[in-house]
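S.K.: Would you be able to build a 3D model of this:
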Amino acid sequence: MREPPQDSTSRPPDSPRATDVVFTADFASTRQWVAGRSWAYPGGGPTNPADNKLDHLVSDPAYSRQGRFLARRRPDGRWNAGLLTTEESQEGFLVRAGDVLEARVRLPREIGAWPAIWTWRDGDQEIDIFEYHPDNPDLLELSNHIRDTGHYYRHEAISPGAWLDLRVEFGARSVVWWVDGIRAFSDGRGVGSRWHAYLIVNLSVCAGRYHPPPQDGVNEMSLQVTRLVVRRPRGRTAH
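M.R.: Alright, predicted model coming up:
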């Protein structure tokens, strides 16, 4: 990922336009979310070794349905892991250009954890609200893969086990990321006016090529997401 210049202010992220909440995550809802499969993984999963992941996706509600996304070591060396997506759910919610996503998360502590909130549709349309690796303890990865832009954002508030408030504005001309009320990055490229994509929340596990794998004796890790909402400029349709 390229590292463009820092674009950071300390003012709170106020929206200049009236917005409506069009999506409030209820991770227990089987109408909102599908558990344990995603077409972002080859064949819909359950594994994705080409991305150097040890995940083995499971639909067991204990791994994702309480907003606590778990990964647990398996006897075969892989990790059962939780993933939820709005893709192919009954409601089929899509984030759209102009939307604003807000989330509150608690980062994992364990080396090898690879948590993320991101978007996906038809093999592309990926915006990473955040990715995190505890071996880079003070750094979040913020990426617009559609336009090949991104930023490594460092801050003392970012650390293993930390709570963070995240906000992403999916602008047609610029995607803007906020972390704890600080404007962390504006990519100046955007998503285009017709962009739309599904949401994914998951906890992957690193296999060692890009980041260290889990240490011996570590058998469980978790990502917590206590709030995830999407706001939309007033007057636009919800789907």
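S.K.: make it CA atoms for all contacts and neighbour counts henceforth
M.R.: Will do.
S.K.: Can you get me a residue count around residue 122?
M.R.: 10 (other Cα atoms under 10 Å).
S.K.: ok, and for stretch 187-197, which residues are buried?
M.R.: For stretch 187-197, burial by neighbour count (16 or more other Cα atoms under 10 Å) applies to 187, 189, 190, 191, 192, 195, 196, 197.
S.K.: Another sequence for comparison is provided below:
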Amino acid sequence: MRVFTADFSSTRSWVAGRSWAYPDGGPENPGDDKLDHLVADPEYSRSGVFRARKRPDGKWNTGLLTTEGSEDAFMVRSGDVLQARVRLPEETGAWPAIWTWRDGDQEIDVFEYHPDNPDLLEFTNHVRGAGHSFRDDAVHPGAWVDLRTEFGVHSVVWWVNGEQVFADRRGVGHAWHAYLIVNLSVSAGRYHPPPEPGTTEMSYEVSRLTVSPPEAGTH
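M.R.: Prediction:
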């Protein structure tokens, strides 16, 4: 049975500070309203705490890990179930996410979060054009949240804290597969407010992340 358990410290499983979801692999992506300057420094991602720190030039050193380009080259596939436990960031401008990417597309957002919308999680299937904004009192800056995403052939299904909250009825199709990305971005201000003056650091944590076939991931 193929079960992937994330060990963020593993250089076989994860590449730090580079992603082809960013122009030329990074380190910056201003076109997506990000102040990010990706860094490979393990302090920014390898512990499972994803950090961002302000630079003198106004950009932010940010942590990103991806399975793309790694020795193991793990990919999420149709039917897989991803489960994660995350601690949401508190600072305005923080933009954490778990998502997929391959060949300029194949993006499924397990979650995105912006503290200026403190009770809202965003879920998006960019492959087949579906999405949902979920509000709940258990979602707030600093909260621990349990996430589950089922990458179904005919429907991608999102769960939060053990409850199903959205099924898109679009799915990913039989042949879908994509690399996994975990990162903390920083908003530049076009879609969400940038960091407040005086903020120089922010972080969010992923304490657990697994990907498994449906029979292993079923409640």
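S.K.: So which of the buried residues of stretch 187-197 of structure 1 belong to strands?
M.R.: 196, 197 (DSSP state E).
S.K.: Distance to residue 79 of structure 1 for the buried residues of stretch 187-197 of structure 1 - can I get that in a markdown table?
M.R.: Formatted as a markdown table, the buried residues of stretch 187-197 of structure 1 follow (distance: Cα to Cα, whole Å):
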| residue | distance to residue 79 of structure 1 |
| --- | --- |
| 187 | 34 |
| 189 | 36 |
| 190 | 35 |
| 191 | 33 |
| 192 | 37 |
| 195 | 33 |
| 196 | 31 |
| 197 | 27 |
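S.K.: with the buried residues of stretch 187-197 of structure 1 in mind, which one is nearest to residue 175 of structure 1?
M.R.: residue 190 (4.8 Å; Cα to Cα).
S.K.: OK, contacts around whichever residue in structure 2 pairs up with that closest one?
M.R.: Aligned counterpart of residue 190 of structure 1 in structure 2: residue 171 (TM-score structural alignment). Counting by Cα atoms under 8 Å, 6 or more residues apart in numbering, residue 171 of structure 2 makes contact with 125, 128, 151, 152, 153, 154, 155, 156.
S.K.: What is the nearest of the residues you listed to residue 47 of structure 2?
M.R.: residue 151 (26.5 Å).
S.K.: State the distance from the equivalent of that closest one over in structure 1 to residue 75 of structure 1.
M.R.: By TM-score structural alignment, residue 151 of structure 2 lines up with residue 170 in structure 1. Look at residue 170 of structure 1 and residue 75 of structure 1: by Cα to Cα, to the nearest Å, they are 41 Å apart.
S.K.: of these two, who's got more company?
M.R.: Neighbour count, other Cα under 10 Å: between residue 170 of structure 1 and residue 75, residue 170 has more, with 26 against 7.
S.K.: mind listing what the more buried one touches?
M.R.: Taking Cα under 8 Å, 6+ apart, one finds 96, 97, 98, 99, 100, 176, 190, 191 in contact with residue 170 of structure 1.
S.K.: between the residues you listed, which is nearest residue 158 of structure 1?
M.R.: Nearest member of these to residue 158 of structure 1, counting by Cα to Cα, is residue 176, at 18.3 Å.
S.K.: Disregarding residues adjacent in the polypeptide, which is nearest to that closest one?
M.R.: residue 186 (4.3 Å; Cα to Cα, 6 or more residues apart in numbering).
S.K.: just residue 80 of structure 1 next, same as before
M.R.: In space, residue 80 of structure 1 is closest to residue 56, 4.7 Å off (Cα to Cα, 6+ apart).
S.K.: The one you found matches what in structure 2?
M.R.: In structure 2, residue 56 of structure 1 lands on residue 37 (TM-score structural alignment).
S.K.: isn't that match right up against residue 57?
M.R.: No. In this structure, residue 37 of structure 2 is not within contact of residue 57 by Cα atoms under 8 Å, at 10.5 Å.
S.K.: who has more neighbours, these two?
M.R.: Remark: of residue 37 of structure 2 and residue 57, residue 37 carries more neighbours, 24 against 6, as counted by other Cα under 10 Å.
S.K.: Buried residues of the helix or strand hosting that one, list them for me.
M.R.: Using DSSP states H and E, residue 37 of structure 2 sits in strand 36-39. Neighbour-count burial for strand 36-39 of structure 2, counted by 16+ other Cα under 10 Å, picks out 36, 37, 38, 39.
S.K.: cool, stretch 75-89 of structure 1 as well?
M.R.: 78, 79, 80, 81, 82, 83, 84, 85, 86, 87, 88, 89.
S.K.: Right, I'll call it a day here.
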